[in-house]
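[1] next input, structure requested:
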Amino acid sequence: MDVIRAKHAGVCYGVERALDMANAAMLDDEDTYTLGPLIHNPKVVEELDANGVHVAASPDDVQEGIVIIRSHGVEPDVLATLRERGLTVIDATCPHVAKAQRSAAQLRDMGGTVVVVGRADHPEVLGLCGHAGERAVVVANADELPDELVEPVGVVVQTTQSTEKLESVVEAIRARGIEPTVKNTICFATRQRQESAARLAGEVDAIVIVGGKNSSNTTHLYEICKAHCPKSHFVEGADELQASWFEGCKTVGVTAGASTPADQIQEVVECLEAM
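    Next up, the predicted model:
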């Protein structure tokens, strides 16, 4: 069975930067926490915890020491609260997410509705809403747009969403006779991984998507692959692979989300090659 890796897969710059910051913080003698999981990869979060970088569910859980802001960012008031309490804050917000936050604030200042395209429960989206203000509305797709949109309307998007979802929301707004101001804040690394995964999924008999089940960008990769290849399998690690999935397959593709380190991808590749 021939195992083919996607041209673009695995950790992006923003995740690598956040991990480097966390690893540097380990060298300090102070207690170190991340506000929520640093990245959406359970295996990596477990490794960080074992090395002294623990997850705090909220600012109230940290009394002293170092707090690392997760790669997904936070609401402005959360950041202000941490600093007011005298905690050492390391901001590991992905630069692309920080750009999306600035875009949300610019749209807020226009005075109308800010439509945030993304998952309402995702930490990045919560942070975007914090910058977008009280008139922000979150939609996962065009069907969730509210009946009334106060003009002017601005649109910003979670950095790990697909271009297709953004475009469908924008077209639905235009269909109402409203021309929105659109900030396409989908990051380049996300687009690269999505396009690369789609190409590979259309060329192989089966494909494995590696990453955290709680990862939005990896979930989107799985959805894209599933649309091109019925035998698409989403796993967090090599231990989840089942030989029966690949019966009769001559080629198997492997791709991974932006929060999946190279060693986790390699373990999956080696396991597949051994089948």
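[2] going forward, measure contacts and count neighbours with C-alpha atoms only.
    Will do.
[3] in contact with residue 200, which residues?
    6, 253 (CA atoms under 8 Å, 6 or more residues apart in numbering).
[4] and residue 62, by the same measure?
    Residue 62 touches 33, 56, counting by CA under 8 Å, 6+ apart.
[5] how close does it get to residue 88?
    Remark: distance between residue 62 and residue 88 (CA to CA, to the nearest Å) = 11 Å.
[6] tell me where this structure has helices.
    For the chain, the helices defined by DSSP state H occupy 13-25, 42-50, 76-84, 95-108, 123-132, 163-174, 188-201, 216-228, 262-273.
[7] indicate which one of these is closest to residue 149.
    helix 163-174 (8.8 Å; CA to CA).
[8] ok, how many other residues are close to residue 152?
    16 (other CA atoms under 10 Å).
[9] so who does residue 76 touch?
    Neighbours of residue 76 in contact, by CA under 8 Å, 6+ apart: 127, 130-131.
[10] which among those residues end up buried?
    Taking 16 or more other CA atoms under 10 Å as the criterion, what is buried in those is 127, 130-131.
[11] let's see this one next to it:
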Amino acid sequence: MPSAPIIEVAAHAGVCYGVERALSMAHEAAASAPAPVQTLGPLIHNPLVVRELGEAGVGLADTLDEAPAGSVIIRAHGVVPAVIDEARRRGLAVIDATCPYVKRVHKAAERLVDQGYQLIVVGESGHPEVEGIMGHADGRAHVVSTPDDLATLELERRVGVVVQTTQTQAALAAVVSALLTRVDEVRVVNTICSATQERQASAAALAGRADVMVVVGGKNSGNTRRLAEICSARCAATHHIEDASELDAAWFAGAVLIGVTAGASTPAAHIERAVARIRELTGGADDVR
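    Predicted coordinates:
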């Protein structure tokens, strides 16, 4: 009888400081802030967590109009400054759970614009974090995700660059290299979060050794999707799941090493559930690293 596979969790996986902080603030608000307590947009990009928060008494409002009273929690991704001003004008109690590392991007964007640079934000257009960054740029910013996005832009002589915290170093380097051929000065503030870099590096290392990779986290989470892309490039049998119930025994047939990683918006309990389910599906793997 073949031995059960080894299950190894990446050295860096799951919730980062900013997400853990936001979750803690939300649970504290549910217990003590003026009711009703609602997040303005999903607190983090993880549908399971949003559902769990709802069960804990933290609702979800997509707009301020859906939160006419009580408290609003600003999501970890941040918002444009005008939204917080308007919430306070309406008499709502504002609990700002914006990740401190995202606030660092806001300050960098403001500083570069104040210094006269045209701002380039390397990130996903329409992403809540990017929208918040744009709100701190006084209308002098453009969002790009690849060098191709620069082709239609009328660039100024002096360009400043910030980057969405969950982007890859490769994406930033590619855009900066393209800018250097077109402008006189490029000033880069590398605002990629160290937690993102750690998760990407450890996922890549594990995927390079694994027979199967499981990436746990919200399918609407940019940083989790990037982990899945990184793993897929090194391990063809990569599967991105939100919940342990999605796991399929057929994925693990013949596997010797099963790797597990998770996005920065994935709580430890969700990783543990996935590992436990993999053990069940593979005949009780007992060598879990």
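[12] quick TM-score on the pair, please.
    With the length set by TM-score structural alignment, normalised by the length of the first structure, the two chains reach a TM-score of 0.98; 275 aligned residues with a CA RMSD of 1.0 Å.
[13] so how far is residue 42 of the second structure from the residue mapped onto residue 212 of the first structure from the second structure?
    Superposed on the second structure with TM-score structural alignment, residue 212 of the first structure falls opposite residue 218. Using CA to CA, residue 218 of the second structure is found at 12 Å from residue 42 of the second structure.
[14] please apply the same query to residue 275 of the second structure.
    For residue 275 of the second structure, the distance to residue 42 of the second structure - CA to CA - is 26 Å.
[15] and residue 181 of the second structure, by the same measure?
    In terms of CA to CA, residue 181 of the second structure sits 39 Å off from residue 42 of the second structure.
[16] comparing these two, which shows the higher neighbour count?
    residue 42 (23 against 9).
[17] in contact with the corresponding residue of the first structure for the more buried one, which residues?
    Matched to the first structure by TM-score structural alignment, residue 42 of the second structure sits across from residue 37. Listed by CA under 8 Å, 6+ apart, the contact partners of residue 37 of the first structure are 45, 55, 70.
[18] most neighbours among the residues you listed, which one?
    residue 70 (27 neighbours).
[19] surely it touches residue 91?
    Yes. Counting by CA atoms under 8 Å, residue 70 of the first structure does reach residue 91; the two are 7.4 Å apart.
[20] start to end distance for stretch 160-173 of the second structure?
    Stretch 160-173 of the second structure: ends 14 Å apart by CA to CA.
[21] what range does it cover in the first structure?
    Using TM-score structural alignment, stretch 160-173 of the second structure pairs with 154-167 in the first structure.
[22] please identify the deepest-packed of the helices of the first structure.
    helix 123-132 (a mean of 24; mean count of other CA atoms under 10 Å).
[23] how close does that helix sit to the second structure?
    Following superposition, helix 123-132 of the first structure is found to deviate from the second structure by 0.4 Å on average (mean CA distance after the TM-score superposition for the first structure).
[24] aligned counterpart of residue 21 of the second structure in the first structure, please.
    Under TM-score structural alignment, residue 21 of the second structure pairs with residue 17 in the first structure.
[25] got a markdown table for the buried ones among the contacts of residue 76 of the first structure, with distance to residue 110 of the first structure too?
    Formatted as a markdown table, these follow (distance: CA to CA, whole Å):
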| residue | distance to residue 110 of the first structure |
| --- | --- |
| 127 | 19 |
| 130 | 16 |
| 131 | 13 |
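[26] and which of those is nearest residue 263 of the first structure?
    For these, the residue nearest residue 263 of the first structure by CA to CA is residue 127; the value is 30.2 Å.
[27] since we're on the residue nearest to the match of residue 21 of the second structure when sequence neighbours are not counted, how many residues are nearby?
    Among residues not flanking residue 17 of the first structure along the chain, residue 92 sits closest, at 7.2 Å (CA to CA, 6 or more residues apart in numbering). Residues lying near residue 92 of the first structure (other CA under 10 Å) number 25.
[28] surely residue 92 of the first structure is in contact with residue 67?
    No. With contact defined as CA under 8 Å, residue 92 of the first structure does not count as touching residue 67 (10.0 Å).
[29] ok, back up a step: I'd say the match of residue 21 of the second structure and residue 91 touch.
    No. With contacts counted by CA under 8 Å, residue 17 of the first structure stays clear of residue 91, the gap being 10.5 Å.
[30] and the gap between the residue nearest to the spatial centre of the second structure and residue 80 of the second structure?
    Against the mean C-alpha coordinate of the second structure, by CA atoms, centre = their mean, the closest residue is residue 223 at 4.2 Å. As for residue 223 of the second structure, its distance to residue 80 of the second structure is 21 Å (criterion: CA to CA).
[31] what's stretch 133-141 of the second structure aligned against in the first structure?
    Stretch 133-141 of the second structure covers residues 128-136 of the first structure once aligned (TM-score structural alignment).
[32] which other residues reach that stretch?
    Taking CA under 8 Å, 6+ apart as the rule, stretch 128-136 of the first structure contacts 74-77, 100-102, 104-108, 112-116, 137, 158.
[33] quick one: contacts for the counterpart of residue 104 of the first structure in the second structure?
    In the second structure, residue 104 of the first structure lines up with residue 109, judged by TM-score structural alignment. Residue 109 of the second structure makes contacts with 119, 133, 136-137, 162, as judged by CA under 8 Å, 6+ apart.
[34] tabulate those residues (a markdown table), appending distance to residue 279 of the second structure.
    Below are the contacts of residue 109 of the second structure laid out as a markdown table (distance: CA to CA, whole Å):
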| residue | distance to residue 279 of the second structure |
| --- | --- |
| 119 | 49 |
| 133 | 42 |
| 136 | 47 |
| 137 | 49 |
| 162 | 42 |
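[35] between all of those residues, which two are separated the most?
    For the contacts of residue 109 of the second structure, and using CA to CA, no pair is farther apart than 136 and 162, which are 11.8 Å apart.
[36] by how much does stretch 222-231 of the second structure deviate from the first structure on average?
    Looks like 0.6 Å for stretch 222-231 of the second structure (mean CA distance after the TM-score superposition for the first structure).
[37] counterpart of residue 87 of the first structure in the second structure?
    In the second structure, residue 87 of the first structure lands on residue 92 (TM-score structural alignment).
[38] enumerate every residue touching its match.
    Residue 92 of the second structure touches 68-72, counting by CA under 8 Å, 6+ apart.
[39] again, 10 Å this time
    Counting by CA atoms under 10 Å, 6 or more residues apart in numbering, residue 92 of the second structure makes contact with 34, 37, 64, 67-72, 84, 86.
[40] from those residues, which is closest to residue 27 of the second structure?
    Distances from residue 27 of the second structure to these, taken by CA to CA, are shortest for residue 37, at 9.9 Å.
[41] contacts made by stretch 166-184 of the first structure with the rest, please.
    100, 103-104, 106-107, 110, 113-118, 139-145, 149-159, 163-164, 185-186.
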